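Undergrad: Got a sequence here, can you build the structure:
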Amino acid sequence: MPLNGTRKTFGTIEVINRKNLETGCPDSKLMFTESDLCWLTIVGAHVSAAISRLRKIDEDKIFAAISRELADPENEGHRVRSVYQTIADKLVAPLMPYKVCIVRLAFDEQSLMVTDKSHAEGERGWGGRQDELRRKGEGIVGKVFETGKYITVEDIDSVVEKFNNDKWIEEQGLKSFICFPLVILGEVIGTLSLFTGYKHKFSKTDITFLKNVSFLLAAFKIRSEKIKNFELKTTTLEVVEPSFREAKHSFLENRLDLGERKTQSVDVLVLASFESSTEQYQVCLETGNYLRAYQIAEFAYDMCENIKKNINSVEDQGLYRRLVAMSSYWKLNLDLCGARKGYDRSL
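TA: Predicted coordinates:
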């Protein structure tokens, strides 16, 4: 009996040999009755519903973990590639349907290079594969880079010759493929490629999930570049920058209340506790309450921006840089929730 979910078939229930009620032993000569089939259909429906719910919960957990990794200000000093490797590993984790994940970033305007990759079977899965530069318009990945539109291949066997590493694909038993562009502000800055080890029909849920992940990957790279450029412009002396965690606690301990400090030369708005807001935001993500998560991110981002406007970036350079990092953190979370729920926010 098929395990049919709302949008996909998860598998089958196979029953071999009906039991003889008199002897209590399986008997290959006995036939299944309509009542048996009806009962198995009901069982299958309940099992499918349970699997569907569990997969949705697992996907939300993975999505929340990815958003934390990409949006965490403590990763500001980390290389983009090291963060992307963590995300690639999560996408081929046991909870996910993917066996291989490959991230490519633009080497120049005409080519892509593999920067991070992860295989469910570890390093041994990469034997025989060549990670050469991929030119714009070359093969499936090149077309995604050129057009900025995702491509799915649900049956690799029928078009395996279109893949550059066709022998490796056959050896690894890869059956389905999807490639998403990493697009930000209309520019394709890379691609996200995923393979499955079985024939997989990519549902609307799959597409939405990967579209949001791709958006986050692209946004993280742009955000990291902006932070780096800001640091280069503002660093005129050799300064030892404390960790973000220390800076965050220092800022929260010294936050000012506008109601009590209206007469001061610099107006500083009240900022809700960063730790408390972050915890509430993550709880909302994990429970699927994206509207509330959006509201938290919107409030925190607006507060950071208002405070930043009232800070002298030269005299209060340390505070200003921390505010830039915090503002970037909440802006990315805000965009994430907007993409997830279909909001449109003009800033």
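Undergrad: from here on, contacts and neighbour counts on C-alpha atoms
TA: Fine.
Undergrad: Identify the residues contacting Cys25.
TA: Lys19 (CA atoms under 8 Å, 6 or more residues apart in numbering).
Undergrad: now the one 4 residues further on
TA: Taking CA under 8 Å, 6+ apart as the definition of contact, the neighbours of Lys29 are Asn17.
Undergrad: buried ones in stretch 187-194?
TA: Neighbour counts over stretch 187-194 (16 or more other CA atoms under 10 Å) mark 188-194 as buried.
Undergrad: so which of those residues would you say is closest to Thr235?
TA: For those, the minimum distance to Thr235 (CA to CA) is 27.5 Å, reached by Ile189.
Undergrad: before we go on, could you also do this sequence so I can check it against the first one:
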Amino acid sequence: MIVTYEIVPDAIQKAGNSIIGFKTEEEKKQAKEIDAFLQAGNSIIGFKTEEEKKQAKLEEEKKQAKLSFRTEVSLIKKSKNEIVKNALKIVREKLKSQMAAIFLFSKDGLLERIGIEGIDKDGNFVENDWYKEESYQVGESFTGKAAQIKEGSNYGETQYIRNLDETDLKEESRRKYEEKFGSIKCAIAIPLNGRNKTYGVIQVVNKIDSTKNIPFSEALFSEDDVRWLYFLAAYIANALSNFRRDVQSGILKYLSHLLIRSNYNSHGRDRNALDEVCQQTVDLLVKNPETAFKAGILRIKNDNSHLLEVTATSISNGVTENRDNKPIKIGDGLAGRVAESGKPLILQGIRNEPQINSFTNRSWINENRFESFGCFPLLAKEDVLGTLSLYTGYNYDFYPDSIEFVQSVADLLASFVYRLKLEKIESEVKLVAAGLGAKPQYLEQTRSHFDEIELLATLENQPLNIKTLASILNKLEGHVRNLIQPLFEEGYIDAVGNCILHYIFPSLGKNRRVKTEISDSETYFLITSKGHYRLHPFISFK
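TA: Now for the predicted structure:
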């Protein structure tokens, strides 16, 4: 007897799946172990220690700071170009001139044209790239004479010519101008005189018939035209001077951020951190088109040999590198004398006698036609840690504002070098102290001092509370709170909402005895002018 069963297709499918997916208890255990192993592998691949996470965070912050600085410089450059463009349009409209142009000093001391507005002899608009290489030495041609410093002054002098055809012009410029604009009837060139010096020249050529866009045959610029252009030139010079100070402020801000975030520790990477910071510092001063410096040499004192060693060099385009960078003794040469005295040294006309004889790299100076030199000490406490030397391509005056700026850069760098030095000492002393079972008290005091400097530098950008400060500085909130209290009581910082007189007149903070209720999250602190001077002393940390 044959028995038949009617099997439902779904049941067959389920049975098949059950057989295919069947695993013994041993197989399930092995599969679980393999899965756990794979997950561990993925975890290992992406694993980072706390130190690595901290360094990654610092690198990202440094990257963002550099991006922010570049953006700021780019915006300044854009604003500068807009001022030039708008000024030239206003000049042409007001004076009815055929052409208006602005020239600014380059790193080589040449007056280079950075903007032009006008129409050619046929009434067509002149493009900005026409004769884009147009430039003049001081005193050369009609334009250069306006920038030539008159006797007893730091500024150039207005030039007004009623017949430019009879004036001594640079031959190439005369030919180019006659081809483009036709006969040159009259012109004005006025120096852009800033607070300390002449930044450039603004120039206009030919009166035109605005209805026909062609030059008048006889019309001349009036004395009122000259006077009006003189006052506009003063405004343009002031605006350009402000842009330059904005760039200097941006450099100091970025450098402060870089020094705080740089990777310094006692595990052998301090030298890499020092080299990186030194190179970026001189590049900030030399590679930036808004500064006058064509070359920078940074020397750091070797603690073992006590020699000044070149740690970083930076040169602008066209400057040769064939110089002797051997270490020098304290007291030898110009940089050695600055390290010995702890005071800045400024020289002009350095290719002339007797100044040139003071330099080791005389051939390099003559080859690159440097004219001025400034050397600034890296001072921390009363210790000179190195020197910063800068060279310019023209007879540059290091005015008080310029000296203060460069010395501030040197002081910031000195604080970083000093901190690396103390990190190294701390590491060595810890090893000795561990063996002796003790730790020197002064080490804690030194650490506290630099924690305070780091906190002040962080507050320089914006008001912050204790919680945020602890996160940025990677320190415990209790430690930050202990740093805040004495700084607040001594007037180096103030709490937002306190009497504004405390940070307008920081000396008021010296006798402050009022106990303020401080909240870790609700009280915001900002740096006072007294704190700023502690962070950026004019000459040294003395």
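Undergrad: circling back: reformat the buried residues of stretch 187-194 of the first structure as a markdown table; add secondary structure.
TA: Output for those, formatted as a markdown table (DSSP: H, G, I helix; E, B strand; the rest coil):
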| residue | secondary structure |
| --- | --- |
| Val188 | strand |
| Ile189 | strand |
| Gly190 | strand |
| Thr191 | strand |
| Leu192 | strand |
| Ser193 | strand |
| Leu194 | strand |
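Undergrad: JSON lines for those, including distance to Ser203 of the first structure?
TA: Shown next, in JSON lines, are those (distance: CA to CA, whole Å):
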{"residue": "Val188", "distance to Ser203 of the first structure": "24"}
{"residue": "Ile189", "distance to Ser203 of the first structure": "25"}
{"residue": "Gly190", "distance to Ser203 of the first structure": "23"}
{"residue": "Thr191", "distance to Ser203 of the first structure": "20"}
{"residue": "Leu192", "distance to Ser203 of the first structure": "17"}
{"residue": "Ser193", "distance to Ser203 of the first structure": "16"}
{"residue": "Leu194", "distance to Ser203 of the first structure": "14"}
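Undergrad: Looking at these, spot the one nearest Arg223 of the first structure.
TA: The closest of those, once distances to Arg223 of the first structure are taken by CA to CA, is Ile189, at 12.8 Å.
Undergrad: The closest one pairs with which position in the second structure?
TA: Aligning on TM-score structural alignment places Ile189 of the first structure opposite Leu385 in the second structure.
Undergrad: next one: Lys61 of the first structure
TA: Lys61 of the first structure maps onto Gly250 in the second structure, by TM-score structural alignment.
Undergrad: Kindly report the same for Ile169 of the first structure.
TA: Aligned by TM-score structural alignment, Ile169 of the first structure pairs with Ile365 of the second structure.
Undergrad: Grab the nearest non-local neighbour of that match.
TA: Arg351 (7.0 Å; CA to CA, 6 or more residues apart in numbering).
Undergrad: what's the counterpart of that neighbour in the first structure?
TA: In the first structure, Arg351 of the second structure lands on Asp157 (TM-score structural alignment).
Undergrad: Report how many residues lie close to that match.
TA: 16 (other CA atoms under 10 Å).
Undergrad: Isn't the match of Lys61 of the first structure up against Ser74?
TA: No: look at Gly250 of the second structure against Ser74 with CA atoms under 8 Å: they stay out of range, at 11.4 Å.
Undergrad: These two: which is more packed in?
TA: Gly250 (17 against 12).
Undergrad: Ile76 of the second structure versus that one, what's the distance?
TA: In this view, Gly250 of the second structure and Ile76 of the second structure are 10 Å apart by CA to CA, to the nearest Å.
Undergrad: Val282 of the second structure corresponds to which position in the first structure?
TA: By TM-score structural alignment, Val282 of the second structure lines up with Ala88.
Undergrad: before we move on, which element is that match in?
TA: Assessed by DSSP states H and E, Ala88 of the first structure sits inside helix 80-91.
Undergrad: which strands and helices sit next to that helix?
TA: helix 34-71, strand 100-108, strand 111-119, helix 204-234 (3 or more CA pairs under 8 Å, 6 or more residues apart in numbering; DSSP states H and E).
Undergrad: That one vs strand 100-108, what angle?
TA: 160 degrees (axes from the mean of the first three to the mean of the last three CA atoms, to 10 degrees).
Undergrad: Return the angle between stretch directions for helix 80-91 of the first structure and strand 111-119.
TA: Helix 80-91 of the first structure and strand 111-119 are oriented at 40 degrees to each other (the same axes, to 10 degrees).
Undergrad: May I see the buried residues of helix 80-91 of the first structure?
TA: Counting neighbours by 16+ other CA under 10 Å, helix 80-91 of the first structure gives 80, 83-91 as buried.
Undergrad: likewise stretch 214-234 of the first structure?
TA: 214-224, 227.
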